[in-house]
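A.B. asks: Below are the sequence and a predicted model for it; my questions follow.
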Amino acid sequence: MINEFIKSKGKAKSFIFLYKYEMYLIIGANGYVGAYTIKNILEKTTENIIAVDKKIDLVNKNDRVLWVQCDITNHEDIVNLNKLVTNKSETVKIIYLAAYHAPDQVLANPKIAWNINITALSDFLNTLDNVQCLFYSSTEMVYAPGNLSTKFNEDALKQPINAYGKNKVLAEALVLGRGYNVVRFPFLIGKSILKEKKHFYDIIVETICGGKTIEMFKDAYKTALDFDTATKVLVDLAERYSHEMPTVLNISGDEVISKYEIGLRIAQKYNCSSDLIVPISMHEDNTIFTAERADCILLDNSCVKKVLELDEIKLQL
């Protein structure tokens, strides 16, 4: 499929990528984080983007973004993607977001998860050339359950309690072994900017604005961030990349907040009654998730703030 794209587009006079220079390659671009990453690259830089995903039928079009359909589990697709990138850029900044990431799905489909999260990633890392830098998106779930008095820094012991977290620990090792960089995100939330694809944030807004109640965990504590703030930090890291940069960085908010408290803030923003956000307990209601999840994992973001000379990183709802 990518090979056919190269043949059909390579000689087009109207095609924006007419000469080689630095650019971005985003793997797994058609998701919530991917959409905001593209938004912030377009707003904060002048560079063009090759955006890659398995499904690109409902993407937002932009003259600086070349959308390429690619199955990262297909070796031929990865080889052809490498040819395309090499043809269009001297060096490329890669942001790797692709993952089989829902813990319940990873538990239910371990072979599919392994193929996407480990095997395909390894093939990708061993195929792509001309890489200026690569940032791999990981998760707070690589850590063990914590408590309200402890924030995990980048060197803290990794002790995941579910299969998804274990996948991510192995994936991080692959990325770091090739000399690239890892960023660990907390619970992320925000308004979807994807066509016809709602996030939990949008469901909360629609529910409470319609006068109905929604349940949220009062004892699930996070150093949460919104998609926009998290990806602004990520793009800033890519723009300021140097070999001296720490290879693992936590991108998280300063504040410790429960999911219930997040719901209350969303209700306040949309002038809805706080009574519509109903607190429930992870310990009392264990029917929502099948995979084990920690009720409290807090990330220490002091390192990334030092790298980017930031005074604060705040959750914006």
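C.D. replies: That came through fine.

A.B. asks: For the rest of this, base every contact and every neighbour count on C-alpha atoms.
C.D. replies: Noted.

A.B. asks: Kindly tell me how buried Asp254 is, as a neighbour count.
C.D. replies: 20 (other CA atoms under 10 Å).

A.B. asks: got a list of what it touches?
C.D. replies: Listed by CA atoms under 8 Å, 6 or more residues apart in numbering, the contact partners of Asp254 are Thr223, Asp300, Asn301, Glu312, Ile313, Lys314, Leu315.

A.B. asks: Apply 7 Å and report the result again.
C.D. replies: Thr223, Glu312, Ile313, Lys314 (CA atoms under 7 Å, 6 or more residues apart in numbering).

A.B. asks: does it sit in a helix, a strand or a coil?
C.D. replies: At Asp254 the chain is in coil, as set by DSSP: H, G, I helix; E, B strand; the rest coil.

A.B. asks: Distance-wise, check it relative to Lys222.
C.D. replies: The gap separating Asp254 from Lys222 is 10 Å, by CA to CA, to the nearest Å.

A.B. asks: Ala102 now?
C.D. replies: 17 Å.

A.B. asks: Which of the two has more residues huddled nearby?
C.D. replies: With neighbours defined as other CA under 10 Å, Ala102 and Lys222 compare such that Lys222 has more, 25 against 12.

A.B. asks: How much space separates Asn40 from Ala267?
C.D. replies: From Asn40 across to Ala267, the span is 27 Å (CA to CA).

A.B. asks: Now for the contacts of Asp254: which two are most distant?
C.D. replies: Maximum pairwise distance among these (CA to CA): 12.5 Å, between Thr223 and Glu312.

A.B. asks: who has more neighbours, these two?
C.D. replies: The residue with more neighbours, out of Thr223 and Glu312, is Thr223; 26 against 12, by other CA under 10 Å.

A.B. asks: Second structure for comparison follows:
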Amino acid sequence: MKKILVTGANGQLGSELNLLSKIYSQFEWIFADRNQVALDNLSILESQLESVNPNIIINCAAYTAVDKAESETELADIINHLAVEVLAHWSSKNNANLIHISTDYVFDGTSSIALNEEALTKPINVYGKTKLAGEEVCLKQNPNAIIIRTSWVYSSFGNNFVKTMSRLMQERDSLNVVNDQIGSPTYAADLAQSIMLIITNSNWKAGIYNFSNEGEISWYEFALAIKEIGGYNCELGGIPSSSYPTPAKRPAYSLLDKSKIKKTYNVSVPDYKQSLKKMMSL
């Protein structure tokens, strides 16, 4: 029986994979939090991997506090870059398959068309830089790895935009939301299913893939959809990013082109609203 190690087990994607694992009982699953597999402690990481000895690693763990990363540069780099090097090296040496999750923040946001896997990377914040460094070292140490770039992840688990907006719309009469950052949300449950399609497919094709839900929207439009589905009465206003300054700059446009994953693995990508309805009805 093949053993799957999921790092970042308590995060949004890790939690969705945990739900899904009940259906995939042909695998032995190990869901590791930071105590079992410490991506922030490089001195013990390799020995922890040895003791689990997985056939497949799904690396969902990441330092994702985008604004905090601007001041916690070293920690972000250890988790998003140097730990990935250890995972990739170990998986290559031990002939294990590695799926590593990355982000749309590897782009600078100056595109006006959906970005494919070959698009030029040029991150504009520390989080994006550390994630790109992780991608590069991942493929260098293990050319057989698969990297999945995703964006705007939400789920019924953890903290995310959908949950925050739902709560605020019930607490307040009005809210302003940024309307000049364009992309597409990703329901973590959809991403988890796509990962399992890859793992259970006999055709393992290494490289970078994009995955997010279908749709080209701003955060403001995403909030409008949350309001509509939730039936909230809160008044919403759209504002430019310049009116809401944050320590880290965000890409203005980071819509991902999903053609490659659809074609290679026959992944069907739901529309963002369809998935949002599903999550909000749970």
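C.D. replies: All right, it came through fine. All values reported here derive from a predicted model rather than from experimental measurement.

A.B. asks: Serialize the contacts of Asp254 of the first structure to TSV and add fields for distance to Val248 of the first structure and secondary structure.
C.D. replies: Listed next are these as TSV, based on distance: CA to CA, whole Å; DSSP: H, G, I helix; E, B strand; the rest coil:
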residue	distance to Val248 of the first structure	secondary structure
Thr223	17	coil
Glu312	19	coil
Ile313	17	coil
Lys314	20	coil
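
A.B. asks: I'd assumed Arg184 was in contact with Asn250 of the first structure.
C.D. replies: Yes - here Asn250 of the first structure reaches Arg184: they are 4.7 Å apart, a contact under CA atoms under 7 Å.

A.B. asks: what residue of the first structure takes the place of Phe107 of the second structure?
C.D. replies: For Phe107 of the second structure, the aligned position in the first structure is Tyr143, judged by TM-score structural alignment.

A.B. asks: meant to ask about Asn97 of the second structure
C.D. replies: Per TM-score structural alignment, Asn97 of the second structure is aligned with Cys133.

A.B. asks: contacting residues around Ser151 of the second structure?
C.D. replies: Ser151 of the second structure makes contact with Thr103, Asp104, Ser184, Pro185, Thr186, Ser212, according to CA under 7 Å, 6+ apart.

A.B. asks: For the third one, give its distance to Ala32 of the second structure.
C.D. replies: Going from Ser184 of the second structure to Ala32 of the second structure by CA to CA gives 29 Å.

A.B. asks: tell me the SS of Cys133 of the first structure?
C.D. replies: strand.

A.B. asks: Double-check Val84 of the second structure against Ala133; I have them as touching.
C.D. replies: No - counting by CA under 7 Å, Val84 of the second structure does not reach Ala133; the two are 9.2 Å apart.

A.B. asks: between those two, who's got more neighbours?
C.D. replies: With neighbours defined as other CA under 10 Å, Val84 of the second structure and Ala133 compare such that Val84 has more, 28 against 18.

A.B. asks: Strands along the stretch 51-200 of the first structure, start to end?
C.D. replies: 65-69, 92-96, 131-139, 181-185, 188-189 (DSSP state E, counting those that start in this stretch).

A.B. asks: Distance to Leu276 of the first structure and mean neighbour count added to those, as CSV?
C.D. replies: CSV is the format used below for the strands of the stretch 51-200 of the first structure (distance: least, CA to CA, whole Å; neighbours: other CA atoms under 10 Å):
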stretch, distance to Leu276 of the first structure, mean neighbour count
strand 65-69, 40, 19
strand 92-96, 37, 23
strand 131-139, 30, 21
strand 181-185, 28, 22
strand 188-189, 19, 21
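
A.B. asks: export those strands to JSON lines and tack on distance to Thr86 of the first structure?
C.D. replies: Converted to JSON lines, those look like this (distance: least, CA to CA, whole Å):
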{"stretch": "strand 65-69", "distance to Thr86 of the first structure": "14"}
{"stretch": "strand 92-96", "distance to Thr86 of the first structure": "9"}
{"stretch": "strand 131-139", "distance to Thr86 of the first structure": "10"}
{"stretch": "strand 181-185", "distance to Thr86 of the first structure": "21"}
{"stretch": "strand 188-189", "distance to Thr86 of the first structure": "33"}
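
A.B. asks: Any idea which of these gets closest to Val33 of the first structure?
C.D. replies: Closest among the strands of the stretch 51-200 of the first structure, using CA to CA: strand 188-189, at 8.7 Å.

A.B. asks: Check the mean deviation of that closest one from the second structure.
C.D. replies: In the superposition against the second structure, strand 188-189 of the first structure averages 1.8 Å from its aligned positions (mean CA distance after the TM-score superposition for the first structure).

A.B. asks: Point out the other elements, helices or strands, that that strand touches.
C.D. replies: The elements that strand 188-189 of the first structure packs onto, with contact taken as 3 or more CA pairs under 7 Å, 6 or more residues apart in numbering; DSSP states H and E, are strand 225-226.
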